[in-house]
Structures are given as structure tokens and as C-alpha cells.
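Peer 1: need a 3D model of the following:
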Amino acid sequence: MTLTDLIDDAALFSLEHQLHLVDVLGEHDWHADLRAPRLEFIGPEKTLVCERFHLLGTAAPGPRSWLWAWANSSGFPEELTRLSAELRAHGERLGIPELTRAEIPFAELPKNPEHPVQVAFLFAEAAKALSGCWTFYTGEVSGGTRVAF
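Peer 2: Model (predicted):
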């Protein structure tokens, strides 16, 4: 199995979930407190609050790399990064190196993604196939870095 296989499998199952998320959120801003943890989607008519979510990782334009949440030195709560650690264990079992290495350069990923939004999407899609969690969200955090939940 490869990272591309996981992405292809997830695409078949997740499109409907992602379309539903777009419908529910509509136009919105977002805010995350990763210590609480609390993820808020703020729209013109309503706010949706998530207190149970997973931090997968970040895609940064400067180093042009993906950093898994389990490898991030920021000390996020274990329950927030648990899924990313479980994905690492799946990667070890299935022989998928992109899931086991802490940081992966964009240039080493399938289809040579150029932008952080593409990379965050790629890893979120792969995570779906192994986790059974079929909805994800990515947002810009600063300087073009993209976070995947």
C-alpha cells in the first residue's frame, strides 16, 4: 500500500462528507484554541464549536514541508495529537514512510504538490482512509502555513 492508494480510497468515501461540511459552515471565519481544545467556526448567523477534534499536522511554505502533529515540539495535548500518532503506527505496519517520518518535504510527495493547501489536503485525505473520520478542515495559521484538523 502507498500514500497514493490511501488518498484514492478516501476520495471515494469522503466527498459527500466534505460537501456537507461546506453546507453547514457556509461563509465563516475560524479560531482554534489547541490547549482547551476548542475549534470554532464563526459565521454571520451562527457559531459552531467543536471540542473533540484531531490535529494532524501543518504544511509550511518556508521549509516546504509537512510536520506531523505527533512530532511538533509545541507540546499540544496528547488527546489532540493521538490520531496523528495512530497514523504513524499504521504507516509502520503498512510500510508507508510518509506516515512514519516526522517531517516530509513537499518534493517527496505524490503528484509534486506546490502549495501548503494541497499538502494539508493530501494528508487529511490519507488520514480518512485509515481512521474512518470522513470530514476534515484545513485553515491558514500564519505566513501561508496550513493546519489540518
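Peer 1: make it CA atoms for all contacts and neighbour counts henceforth
Peer 2: Noted.
Peer 1: quick one, longest helix in this protein?
Peer 2: Scanning the chain for the helix with the most residues, using DSSP state H, yields helix 3-25.
Peer 1: where's the residue lying farthest from the centre of the chain relative to Leu122, distance?
Peer 2: In the chain, Glu45 marks the outermost C-alpha relative to the chain mean, sitting 26.6 Å out by Cα atoms, centre = their mean. Computed with Cα to Cα, to the nearest Å, the distance linking Glu45 and Leu122 is 31 Å.
Peer 1: if we can go back for a sec, what does the longest helix of the chain rub up against?
Peer 2: For helix 3-25, the surrounding residues in contact (Cα atoms under 8 Å, 6 or more residues apart in numbering) are 41, 43, 48, 96, 98, 110, 122-123, 125-130, 134-136.
Peer 1: what are the buried residues along that helix?
Peer 2: By 16 or more other Cα atoms under 10 Å, the buried positions in helix 3-25 come out as 3-4, 6-7, 10, 14.
Peer 1: in JSON lines: those residues, plus distance to Pro63.
Peer 2: Shown next, in JSON lines, are the buried residues of helix 3-25 (distance: Cα to Cα, whole Å):
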{"residue": "Leu3", "distance to Pro63": "21"}
{"residue": "Thr4", "distance to Pro63": "23"}
{"residue": "Leu6", "distance to Pro63": "25"}
{"residue": "Ile7", "distance to Pro63": "23"}
{"residue": "Ala10", "distance to Pro63": "27"}
{"residue": "Ser14", "distance to Pro63": "30"}
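Peer 1: Proceed likewise with the subsequent sequence, for comparison:
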Amino acid sequence: MTQISSFQDVLDDSLLTAHDRQSDLLGRLEACGPEEERTWGVDLDTRTATFTGPAGTFTATAHLLGSAAPGPRSWLWAWANPQYAGPLVARAEQVRGFGEQYAIPQLRDAEVPLDAEPRQVAGHICAAAGLICGGLTHYTLDAGRGTVAALLLESPELAPTPPSAIRAARVLAEVAQAGQVRNWDRAIRGYAQWRGFTLGEAPEGLTLAAPDGTAICTLDDRGRLGQVKGSFHQA
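Peer 2: Sure, this is the predicted structure:
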């Protein structure tokens, strides 16, 4: 990561990588069967999340981050909840340490006011936490009464796949549509670093090269992502 002075900096660093890594999780879950035929369960005592479908079962280690609740309109970190302690909240405590190091209230303080809907806030926390903890995938779930709980998932089966320019073009387009990135130059450079792309500079912007081709990211004079072009081939 480059210089960090705000939560938005961390989001810009993490949103592309998080979206990319969620593709790895989605692929593993789809191997269990179609979404409408899958069930899931989380056992906080054993720190496991289990997904079962007609084609198989997938189990990962679950790390509880916290929850976003509409009642108090706040995010509560798991380490601040007296119900939880020990290894279950170790990743949340790791994020807290990062927040203390860079003086970022959203990652440091026990309870944080919501500035958006609970699921969006949980998603942003997950994206940031996943990157801080080494690029882990995440899962959000309904905890009742509008509360959204957030987990990081860890498993050898969720190891990052090789960088893909084809996937990068899709990730860039989908994240751009969500409108959450402020500094696209920073975001693309961070994505290249964390996912192992060869970063290049072109007159119109930045390039991400991988074994299956190159994604060309056009940035306008205000630094916003414009067109994403590519030259792709079979890896």
C-alpha cells in the first residue's frame, strides 16, 4: 500500500482485489451446485463456515469481523463484543492494529456510525479487512432484523488463482459501476501489486499484463476510469 491517511485510501487499495478474490470464492461455491440449491451454516464455536450443495460440500475457517445493525445505525467490531474472544476475532484484532497504526477510526474504534446501508458498510469493511489480512475472501450474512454479519473465510481451496487480464477487465467494469473508488490510479496500482499483474503505463492510462493478455485502463483528465480495453488470448 502507498501512503494511507483515510479509510477511503484503504478502500481504493482494496476494492478491486476484493472483487477479484470474491470470484475465487464464487467459483468454489458454484462447484457445490447452483446457488438456489445450496445451503450454508456457520459454527462460531468451531470457527467453520460450511456450504453444501448437490455436487459437494465446502468448508472454510471463519473469522468473525463484526456486524452492521440498522437499529443503532452502527458497525460493531467483533473484538468489542463481549460474547466473542480468542481465535474467532483474531483477524478483527489484526485489522484494529492496522487502524491504530494509521489512525483510521473505521478500523480502530469499537463502534462506528453507519454512513450507508448495513450491507454496503459490511461489504466495505470486508474488502478492507480482507486485504489487510493478506487477501482473504469474505462472506456476509443476514443475522436477523436487518443486521448484517461479516466473516473472512480462509481455506487452501481459496488460494488466489493466477492473475487474469480477462477477469481484470470484468472486475474493473463492475467496480466502476458501483461508484465507490475515488482514486483510480491508486486503485489500479494496488490491484496490480496484490494480484501479481505486470503494471505498465500508456499514454491513455495504465495497463495490467497477465499470461492471458493485457487490460488497458483509460483514465480521464480528472483521474476517473473511462474505457477498459484489452488484448486477450489463451493463457
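Peer 1: quick one: TM-score?
Peer 2: The TM-score (TM-score structural alignment, normalised by the length of structure 1) is 0.87; 141 aligned residues with a Cα RMSD of 1.4 Å.
Peer 1: which bit of structure 2 covers stretch 87-106 of structure 1?
Peer 2: Under TM-score structural alignment, the match for stretch 87-106 of structure 1 in structure 2 covers residues 95-114.
Peer 1: continuing past the one helix or strand Glu93 of structure 2 maps to, what's the next helix or strand?
Peer 2: Assigned by DSSP states H and E, Glu93 of structure 2 belongs to helix 90-102. Going down the chain from helix 90-102 of structure 2, the next helix or strand is helix 105-108, by DSSP H and E.
Peer 1: that next one against structure 1, how far on average?
Peer 2: By mean Cα distance after the TM-score superposition for structure 1, the fitted helix 105-108 of structure 2 averages 1.2 Å away from its aligned residues in structure 1.
Peer 1: now for that helix, which elements pack on it?
Peer 2: helix 7-30, helix 90-102 (3 or more Cα pairs under 8 Å, 6 or more residues apart in numbering; DSSP states H and E).
Peer 1: which strand runs longest in structure 2?
Peer 2: Scanning structure 2 for the strand with the most residues, using DSSP state E, yields strand 56-69.
Peer 1: what span of structure 1 is the helix or strand following it aligned with?
Peer 2: Per DSSP H and E, the first helix or strand lying C-terminal to strand 56-69 of structure 2 is strand 74-77. Alignment of strand 74-77 of structure 2 against structure 1: residues 65-68, by TM-score structural alignment.
Peer 1: can you list contacts of the matching stretch?
Peer 2: Contact with stretch 65-68 of structure 1 is made by 56-60, 84, 102-106, 119-120, as judged by Cα under 8 Å, 6+ apart.
Peer 1: so which of those is the most crowded?
Peer 2: Within those, Ala59 tops the neighbour count with 29 neighbours, counted by other Cα atoms under 10 Å.
Peer 1: any idea how far the alignment partner in structure 2 of Gly144 of structure 1 is from Ala80 of structure 2?
Peer 2: With TM-score structural alignment as the matching criterion, the partner of Gly144 of structure 1 in structure 2 is Gly146. In this view, Gly146 of structure 2 and Ala80 of structure 2 are 20 Å apart by Cα to Cα.
Peer 1: next one: Ala90 of structure 2
Peer 2: In terms of Cα to Cα, Ala90 of structure 2 sits 12 Å off from Ala80 of structure 2.
Peer 1: again, but for Pro118 of structure 2
Peer 2: The span separating Pro118 of structure 2 from Ala80 of structure 2 equals 18 Å under the rule Cα to Cα.
Peer 1: these two: which is more packed in?
Peer 2: Pro118 (21 against 16).
Peer 1: can you verify my assumption that that one contacts Gly66?
Peer 2: No - between Pro118 of structure 2 and Gly66 there is no contact under Cα atoms under 8 Å: 11.4 Å.
Peer 1: count the residues that sit near the alignment partner in structure 2 of Gln118 of structure 1.
Peer 2: By TM-score structural alignment, Gln118 of structure 1 lines up with Gln120 in structure 2. A count of nearby residues for Gln120 of structure 2, using other Cα under 10 Å, gives 14.
Peer 1: give me the mean deviation of the host helix or strand of Gln120 of structure 2 from structure 1.
Peer 2: In the assignment (DSSP H and E), Gln120 of structure 2 maps to helix 118-132. For helix 118-132 of structure 2, the mean deviation from structure 1 after alignment is 1.0 Å (mean Cα distance after the TM-score superposition for structure 1).
Peer 1: residues of that helix that come out buried?
Peer 2: 118-119, 121-132.
Peer 1: A strand includes Gly139 of structure 1, no?
Peer 2: Yes - remark: Gly139 of structure 1 belongs to a strand, assigned using DSSP: H, G, I helix; E, B strand; the rest coil.
Peer 1: look up how far Trp70 of structure 1 lies from it.
Peer 2: From Gly139 of structure 1 to Trp70 of structure 1 the distance is 19 Å (Cα to Cα).
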